[in-house]
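Colleague: Below is the structure, and that's it, no one-letter string:
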């Protein structure tokens, strides 16, 4: 039996940047056609959240760090694949999944403690621990809450 998911590693479309694009991309859907995989954005990233992913294409790994929106990745790109810094970096927001400890009645507030924007609030309920709620207006999608979650219940979703 052939594992078709492994075949993607050898193709130019190995990484789906529509699901996890870098900040400020002009055309996320065409990123793999335009990126030369030079690695300058990876080297320039101050928090090291950008790594070389499948096929050598840069991708974000929020399990390691958060995006500080420093714009160094965009400034380092020789292909000019990024928008100007005065644009919104992306329309990404954090999302709490069903395996969250608080939803299993275990007190945990690590995501809220790590959120500089204070976009994660905890809803109190009688007889239960407080559960996290994300204010989408305040959430920048930086990913600071992802790596601190002990059960990997938080993901960054691009809209």
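Modeller: Okay, I see it. These figures come from a predicted structure and were not determined experimentally.
Colleague: Only C-alpha atoms from now on, for both contacts and neighbour counts.
Modeller: OK.
Colleague: residue boundaries of the helices in this structure?
Modeller: Under the criterion DSSP state H, the chain carries helices at the ranges 4-7, 31-34, 40-44, 72-76, 110-114, 144-148.
Colleague: here's the one I want to compare it with:
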């Protein structure tokens, strides 16, 4: 059953957008068919970023912290809705710096870069001004470590294809 129809059957008449799923989740339709909503992945997550979302399905909440890609959620999943495959990335999500970024507005702030272990957020010096953040999506793992520390909520982690629909 497609995602929009599932939403309709739950009494929602608007279109339903896919939520961010835990790492190594199957494609959305297959995930929804397989996931039993047992909350084992939620309980197993050591950083608490996997939480119960819409309809009882697990989702990711980076306001709680970051994903360390430990795989505990996959190990806990007995239905196979989360399946870690050799050499497969955890997901295609990437962090994006929004317009509210204070460093882009000339206020000194480097919190996102300081929390980015992968080094995907770097600061380019500007002559006579504040260094500006630059995101290297090729390096970004989508872990979300930059999201919660941002003082103005200027960072979001999402699938790069979501904004192109």
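Modeller: Arrived safely. Note that this is a predicted model, so its numbers are computed, not measured.
Colleague: sorry, back to before: for the helices of structure 1, give me a markdown table that also has mean neighbour count.
Modeller: Output for the helices of structure 1, formatted as a markdown table (neighbours: other Cα atoms under 10 Å):
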| stretch | mean neighbour count |
| --- | --- |
| helix 4-7 | 9 |
| helix 31-34 | 16 |
| helix 40-44 | 19 |
| helix 72-76 | 19 |
| helix 110-114 | 18 |
| helix 144-148 | 25 |
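Colleague: Which one of the ones you listed lies nearest to residue 83 of structure 1?
Modeller: Within the helices of structure 1, the stretch nearest residue 83 of structure 1 is helix 72-76; the backing value is 7.9 Å (Cα to Cα).
Colleague: and the nearest residue to residue 19 of structure 1 once chain neighbours are set aside, what does it touch?
Modeller: In space, and not counting its chain neighbours, residue 19 of structure 1 is closest to residue 158: 6.4 Å by Cα to Cα, 6 or more residues apart in numbering. Neighbour list for residue 158 of structure 1: 18, 19, 20, 90, 91, 92, 93 [criterion: Cα atoms under 8 Å, 6 or more residues apart in numbering].
Colleague: How about residue 28 of structure 2?
Modeller: By Cα under 8 Å, 6+ apart, the neighbours of residue 28 of structure 2 are 3, 18.
Colleague: Report how many residues lie close to residue 136 of structure 2.
Modeller: Neighbourhood size, residue 136 of structure 2 [other Cα atoms under 10 Å]: 15.
Colleague: Show me where structure 1 has its strands.
Modeller: All strands of structure 1, identified by DSSP state E, fall at 50-52, 58-60, 92-96, 120-125, 128-134, 154-158.
Colleague: so what's residue 112 of structure 2 closest to, chain neighbours aside?
Modeller: The shortest distance from residue 112 of structure 2 to any non-neighbouring residue, by Cα to Cα, 6+ apart, is to residue 146 (4.6 Å).
Colleague: again, but for residue 27 of structure 1
Modeller: Going by Cα to Cα, 6+ apart, residue 27 of structure 1 has residue 81 as its nearest residue, at 7.5 Å.
Colleague: do residue 98 of structure 1 as well
Modeller: For residue 98 of structure 1, the closest residue by Cα to Cα, 6+ apart turns out to be residue 153, at 7.1 Å.
Colleague: Ok, residue 48 of structure 2 next?
Modeller: residue 64 (6.4 Å).
Colleague: Which position in structure 1 pairs with that neighbour?
Modeller: Counting by TM-score structural alignment, residue 64 of structure 2 lines up with residue 64 in structure 1.
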